[in-house]
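**Student:** Sequence and predicted structure are below.
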Amino acid sequence: MTPASEAQREAWRSGGFPEVERVRPGVWSIPVPIPINPLRYVLVYALELPGGVAIVDAGWDTDEAYDALVAGLGVAGYEITDVRAVLVTHMHPDHYGLAGRVREASGAWIGLHPADARLLPGRYDESLVGDLVRRERGLLARSGVPEPSLDELAGASMMIRRFVSMAKPDRLIEDGERLDLPGWDLRAVWTPGHSPGHLCFAEPERRLLFSGDHVLPRITPIVAVHPQSGPNPLADYLEALAAVGRLDVEEVLPAHEYRFLELAGRVGDVIAHHHERLAEIEAVVGAADGISCWETATRLTWSRPWESIPSYMRRGANNETLAHLVWLETAGRLRRIAGEPDLWFPA
């Protein structure tokens, strides 16, 4: 994949931290650090407006992240009080977490897709998250996660809730909506899969795509079945990916790693990756006389041996495997016998 910024790619490859960059007239890339995370930073984009800026995503809610965002805006010649809008690609903490703090400082409006906005209370409201954990525990039990690991894995994401300032969005951004940003022809593109309400933002005149986590230059986003996902998130993701690949885009501005060119080629690579994964999972199920999702996950090829994958990441691996199993079930290539655990068989 051809990088649009060699400096950004080298920073990623070396384990460093990229500089604030002027992508092109009117657009700035601002890296904001992510704590305790191998992704290291989220790329926030500042779009110049008459009398201020709009930002795409915001970062985690930490003092370090906030200070980096403020400093990055300063390099571009702006202050945090100049932010007029926060366009959130999706509800995950590294994108949504600082949105409320930015609004408090600037009066900016926050925009989010309605599908993600509906899920915010259940994910981040202290009085409601217990139900989410219980539902996750049930899903993991049906997946075949061993009893001693159930509670730990079900609550694995609770540690990151402290990096989010709960902020109800001011505007709900629908698919195809043209954002009211002077000097910009920015269009919302609904791309569910990584989250139910994930949005990309396309700028046809400048041939830019702000892709959030939907399309990244080197890695693929997690697409998983979980209590807040759609019933077949991988199908949603692949459909949205193919649609994005048909856009006339010169440069992709993702939320992680580095900017890149050749969107259609990258989309083709990601689609091929998922179909290879589907074939691998189908082969594992075909070689067993009934197998759980968890056991299937342990037999797949990962970036490291299963034994060395941290327990909290095993939950993501399980739920991502389940998304592929559901896709195969819906396609008529596998069948499931419900139970605790559910068992999977060739169709």
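**Tutor:** Structure's in. What do you need? Numbers count the residues shown, from 1 in each chain.
**Student:** contacts and neighbour counts: CA atoms only from here.
**Tutor:** Will do.
**Student:** gap between Pro204 and Trp184?
**Tutor:** If you measure Pro204 against Trp184 using Cα to Cα, to the nearest Å, the figure is 10 Å.
**Student:** Which parts of the stretch 151-300 of the chain are strands?
**Tutor:** Defined through DSSP state E, counting those that start in this stretch, the strands belonging to the stretch 151-300 of the chain, from first to last, are 171-172, 187-190, 199-203, 208-212, 251-254.
**Student:** how about CSV for the ones you listed, with mean neighbour count and distance to Val27 added?
**Tutor:** As requested, the strands of the stretch 151-300 of the chain are arranged in CSV below (neighbours: other Cα atoms under 10 Å; distance: least, Cα to Cα, whole Å):
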stretch, mean neighbour count, distance to Val27
strand 171-172, 14, 23
strand 187-190, 23, 16
strand 199-203, 25, 12
strand 208-212, 25, 10
strand 251-254, 23, 10
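**Student:** Could I get the buried residue list for the helix or strand containing Leu139?
**Tutor:** Counting by DSSP states H and E, the element that carries Leu139 is helix 129-143. Taking 16 or more other Cα atoms under 10 Å as the neighbour-count basis, helix 129-143 is seen to contain the buried residues 129, 132-133, 135-143.
**Student:** Farthest-apart pair in the residues you listed, please.
**Tutor:** Across the buried residues of helix 129-143, the longest distance by Cα to Cα is 21.0 Å; it joins Val129 and Ser143.
**Student:** hold the first one in mind and look at this next one:
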Amino acid sequence: MGGRMTRTADHGGGVRSLRVPIPDNPLGHTLVYVVDTDRGPVLVDTGWDDPDSWDALSEGLAACGTSAAEIHGVVITHHHPDHHGLSGRVREASGAWVAMHAADTAVVRRTRQARPEHWFAYMSAKLAAAGAPEEHLAPLRTPRSLPGLSPALPDREIVPGELLDLPGRRLRAIWTPGHTPGHVCLHLEEEHPAGLPGHGRLFSGDHLLPEITPHIGLYGDLEDTPGVTDPLGDYLDSLERVGRLAPAEVLPAHQQPFTDAPARVRELLTHHEQRLTGLLALLGTPLTPWQLAARMEWNRPWDDIPYGSRNIAVSEAEAHLRRLVKLGRAQAVPGTYPVAYTAV
């Protein structure tokens, strides 16, 4: 057991969860769900591809009375490495199928084909266009190897609105783009085992979390045509869709399960509306996405935000700018490079 306390929880009705650690990440761990079916256990997400994470997954499965070799299938909420990372190892151990929404499978396929230097060039160009200073761009000019560049290619497609092939269970896919283009929540259309009021249970991935707001940035699609996608708009629309489902309980991929999804949805809609209003006030003066990110409110001062997190913050600023442009409340200043934006 490696001296570690196995952290598993029984949620009733043939659903358990186990904590798979995410190395060097304040989120701490991913909650991987084990769903019993008539053909054996099915996983919702798998956790980060790291030896300690694999050990935690293996120990957790053993504590649930099963093992990676017995997994029938893997359902992935979205392509991020703390969710999809160990899918390949589980499939090698068991022959399980791996299912993902087509939009995220396309991201995985591109990631597998991209050379690291392609990614560095892409990030460098993207950040330069957003107004990043030279000292931030310099490290991107020396490509090095990147972890997570060969994620497992899924072999099944999750089709929105359809029931997944889980014998003896009713698990329906709800497409909830925003955090990624192919993020899905999974609605277990069965009575709550403890009889809580509402409609079944929802595996919410990163879409709906009890205390934190998922990162909404641009989709980072290497083929993305600027101005076409609107991830924040997608996210707000899909939040409303999940609120209307009114599940009895939400089983998220981080933190802990919770009830009253409609109330949490309202909090998040209000949060983003306030943030957009605050950004419009900042855009009284033309600002690049980098300048805007440096002025936005984060969980710590901009000067204390580490390198990688600044890239995420700029992407989030860009997603909010794109939403304001789509709403006709902000516009790009013609002829500026890096492009500056101003309130309309």
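**Tutor:** Great, that's in hand. The structure displayed is predicted, hence computed values, not measured ones.
**Student:** my read: Glu79 of structure 1 touches Leu73, true?
**Tutor:** Yes: with the criterion set as Cα atoms under 8 Å, Glu79 of structure 1 and Leu73 qualify as a contacting pair; they are 5.9 Å apart.
**Student:** So which of these two has more stuff around it?
**Tutor:** Neighbour comparison, Glu79 of structure 1 and Leu73: the larger count goes to Leu73, with 24 against 18 (by other Cα atoms under 10 Å).
**Student:** What is the equivalent residue in structure 2 for the more buried one?
**Tutor:** If you follow Leu73 of structure 1 across to structure 2 using TM-score structural alignment, you land on Leu61.
**Student:** Next, that match: secondary structure please.
**Tutor:** Counting by DSSP: H, G, I helix; E, B strand; the rest coil, the backbone at Leu61 of structure 2 sits in helix.
**Student:** Could you pull up the residues touching it?
**Tutor:** For Leu61 of structure 2, the contacting residues are 18, 67-68, taking Cα atoms under 8 Å, 6 or more residues apart in numbering as the criterion.
**Student:** Just the closest of the residues you listed to Arg266 of structure 2, please.
**Tutor:** The shortest separation between Arg266 of structure 2 and any of the contacts of Leu61 of structure 2 is 28.7 Å, and it belongs to Leu18 (by Cα to Cα).
**Student:** burial measure for the closest residue to Arg207 of structure 1 other than its chain neighbours, as a count.
**Tutor:** Setting aside the residues directly before and after it, Arg207 of structure 1 is nearest to Val249 in space (Cα to Cα, 6 or more residues apart in numbering), at 4.5 Å. Around Val249 of structure 1 there are 20 other residues, counting by other Cα under 10 Å.
**Student:** right, and Val249 of structure 1 touches Ser211 too?
**Tutor:** No: applying Cα under 8 Å as the test, Val249 of structure 1 and Ser211 come out as separate, 11.0 Å apart.
**Student:** How much space separates the match of Leu73 of structure 1 from Val32 of structure 2?
**Tutor:** From Leu61 of structure 2 across to Val32 of structure 2, the span is 10 Å (Cα to Cα).
**Student:** which neighbours do the two share?
**Tutor:** Common neighbours of Leu61 of structure 2 and Val32, using Cα under 8 Å, 6+ apart, are Leu18.
**Student:** Can you name the residues that contact the equivalent of Val56 of structure 1 over in structure 2?
**Tutor:** Residue pairing (TM-score structural alignment): Val56 of structure 1 is matched to Val44 of structure 2. For Val44 of structure 2, the contacting residues are 32-35, 74-77, 203, taking Cα under 8 Å, 6+ apart as the criterion.
**Student:** Recalculate using a threshold of 6 Å.
**Tutor:** 32-33, 75-76 (Cα atoms under 6 Å, 6 or more residues apart in numbering).
**Student:** and what of Arg246 of structure 1?
**Tutor:** The neighbours of Arg246 of structure 1, taking Cα under 6 Å, 6+ apart as the test, come to nothing; the list is empty.
**Student:** Now do the contacts for Thr191 of structure 1.
**Tutor:** With contacts defined as Cα under 6 Å, 6+ apart, the neighbours of Thr191 of structure 1 are 198-199, 240.
**Student:** Looking at structure 2 now, which of those residues still hold up?
**Tutor:** Contacts from the contacts of Thr191 of structure 1 that recur in structure 2, judged by both residues aligned by TM-score structural alignment, their matches' Cα atoms under 6 Å, are 198-199, 240.
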